[in-house]
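J.: Sequence plus the predicted model coming up.
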Amino acid sequence: MRRAAPVLLLLLAALPAAAQDRPVFTPTRDVAVTYRVTAGQGAGHSLRMAWLVAERKLRVDAEGAPGWSVIDQRAQRMLVVMEQQRAVLEVPANTGPGGLSLPTEPPAGARFTKGAAATVAGLRCTTWHYEDGDKKGETCLTADGVMLRSSGGQGSRSGAVEATTVAYGPQDPARFRPPAGFRSMQVPPGLGFPGAPPAPR
């Protein structure tokens, strides 16, 4: 996932967290969203994201990537499914310097302010501006937690995405599980995961 996926993960990881007035930043019902990457790595490519709310899982399919990934919030890990190699790479959260910080765990120290309402992909959303150290940006979220637009990040890791289609409806749990017969691989502790965003500080 070396094109659009790292940028999207970074944008999600930068979403605001604890505050007295904060948005819902994960969907509260099953939904599938197609995004266009408008800046950063993978600009011009598309991303497909689907949430299986009951199992707290997010699937990411990036155009041009050799496979797909599933972020499992409950198990605190990401599974990278490499179809050509018929392998599944398991990446636990916070595997050390350069390791994975799950986008479902935004930085607790982020400061943010509520902005104006907007319409993206035919849906209303509220813009939230955030700042976390030298990471800045904004995201537009629906009332039920669907990200429709997001931009920002840090230096060369900055990027932007915008939803083009949003489809609510039950997701097939089988699409969020590794294919049968694929060999399992694990990232050794402390080695991190190439292309993953650094853990928020």
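T.: That came through fine.
J.: CA only for contacts and neighbour counts going forward, please
T.: Noted.
J.: Which residue is the nearest non-sequential neighbour of residue 165?
T.: residue 34 (5.3 Å; Cα to Cα, 6 or more residues apart in numbering).
J.: Alongside the first one, take a look at this:
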Amino acid sequence: MPRRAAGRPGMMAGALLLVGIGAGVGAGIARADAQPAPDSAHAPTHPPLAPTRDVQVAYSVQPEGAPAPKTIQVWFAANGGLMRIDSPEGMGATILDRVARQVTIVLNRQKVYTRLDAGSDIRNPFLLDLSMQYTRKGDTRVADVDCTEWAIVSGRGSATACVTADGVILREDGVDAEGMKGRLVATRVTYAPIPAGTFQPPEGYQMVTRHRVAPGPGGTGSG
């Protein structure tokens, strides 16, 4: 039986929104709850909730109805506590720091960045949580990396996802928790230490001020 786990706006929703808005202005970003210790006497009842190693992943992302997929680059470090998402064509980046509960938006054309206080509800499209039902389906390979296929059911529909043993989502196909339909697949996976500067705005960029991050995906901010 699948295990019901706790309300993640879907990983795919966040990724597709990043593609849609180009610069990745923090929309659709899902909370990753702490992962309970596995019971070694039984097979896992859900995939790992966050990458446990430093890794860079190139993803091909295509919402339903889009004429062609687009490529985004994602870096994970600090057990999923730090993440950077570069939008298509290098327009900008979104940097998430879960420990500091802070989102940094970088716009390359304008050479500016802003830091947003995410309050208590920082969200992340590439980390899982226990808000859905998971059913293990089997093992396969994506981008030359082994992963386990999981059937995922939420209140909005169903999807399949392939997740590595160290918590990297390599593929997701179907409807996510936000009701968004599409496909996301890793095309290149590189395990290597990631320099701390990857999670900082480029040198010489000017900081600008924005409003507080809205609590929900796609929010416009308040205050």
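T.: In hand now; what should we look at? Predicted model, so just to flag it, every value in this text is computed and none were measured.
J.: that older thread, for the alignment partner in structure 2 of the residue nearest to residue 165 of structure 1, which three-state class applies?
T.: Counting by TM-score structural alignment, residue 34 of structure 1 lines up with residue 58 in structure 2. Three-state assignment for residue 58 of structure 2 (DSSP: H, G, I helix; E, B strand; the rest coil): strand.
J.: Please give me every residue in contact with residue 58 of structure 2.
T.: 71-74, 186-189 (Cα atoms under 8 Å, 6 or more residues apart in numbering).
J.: could these be laid out in a markdown table, adding distance to residue 87 of structure 2, secondary structure and neighbour count?
T.: Output for those, formatted as a markdown table (distance: Cα to Cα, whole Å; DSSP: H, G, I helix; E, B strand; the rest coil; neighbours: other Cα atoms under 10 Å):
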| residue | distance to residue 87 of structure 2 | secondary structure | neighbour count |
| --- | --- | --- | --- |
| 71 | 8 | strand | 20 |
| 72 | 5 | strand | 23 |
| 73 | 7 | strand | 18 |
| 74 | 9 | strand | 20 |
| 186 | 15 | strand | 23 |
| 187 | 15 | strand | 15 |
| 188 | 16 | strand | 16 |
| 189 | 17 | strand | 19 |
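J.: ok, so of these, who is nearest residue 85 of structure 2?
T.: Nearest to residue 85 of structure 2 out of the contacts of residue 58 of structure 2 is residue 74 (Cα to Cα; 4.5 Å).
J.: so who does that closest one touch?
T.: Applying Cα under 8 Å, 6+ apart, we find residue 74 of structure 2 in contact with 56-59, 83-86.
J.: Next, count neighbours for residue 67 of structure 2.
T.: Using other Cα atoms under 10 Å, the number of residues around residue 67 of structure 2 comes to 8.
J.: scratch that, residue 43 of structure 1
T.: So residue 43 of structure 1, with other Cα under 10 Å, has 16 neighbours.
J.: Could you find the closest non-adjacent residue to it?
T.: Sequence neighbours aside, residue 37 is the residue nearest to residue 43 of structure 1 in space, at 4.8 Å (criterion: Cα to Cα, 6+ apart).
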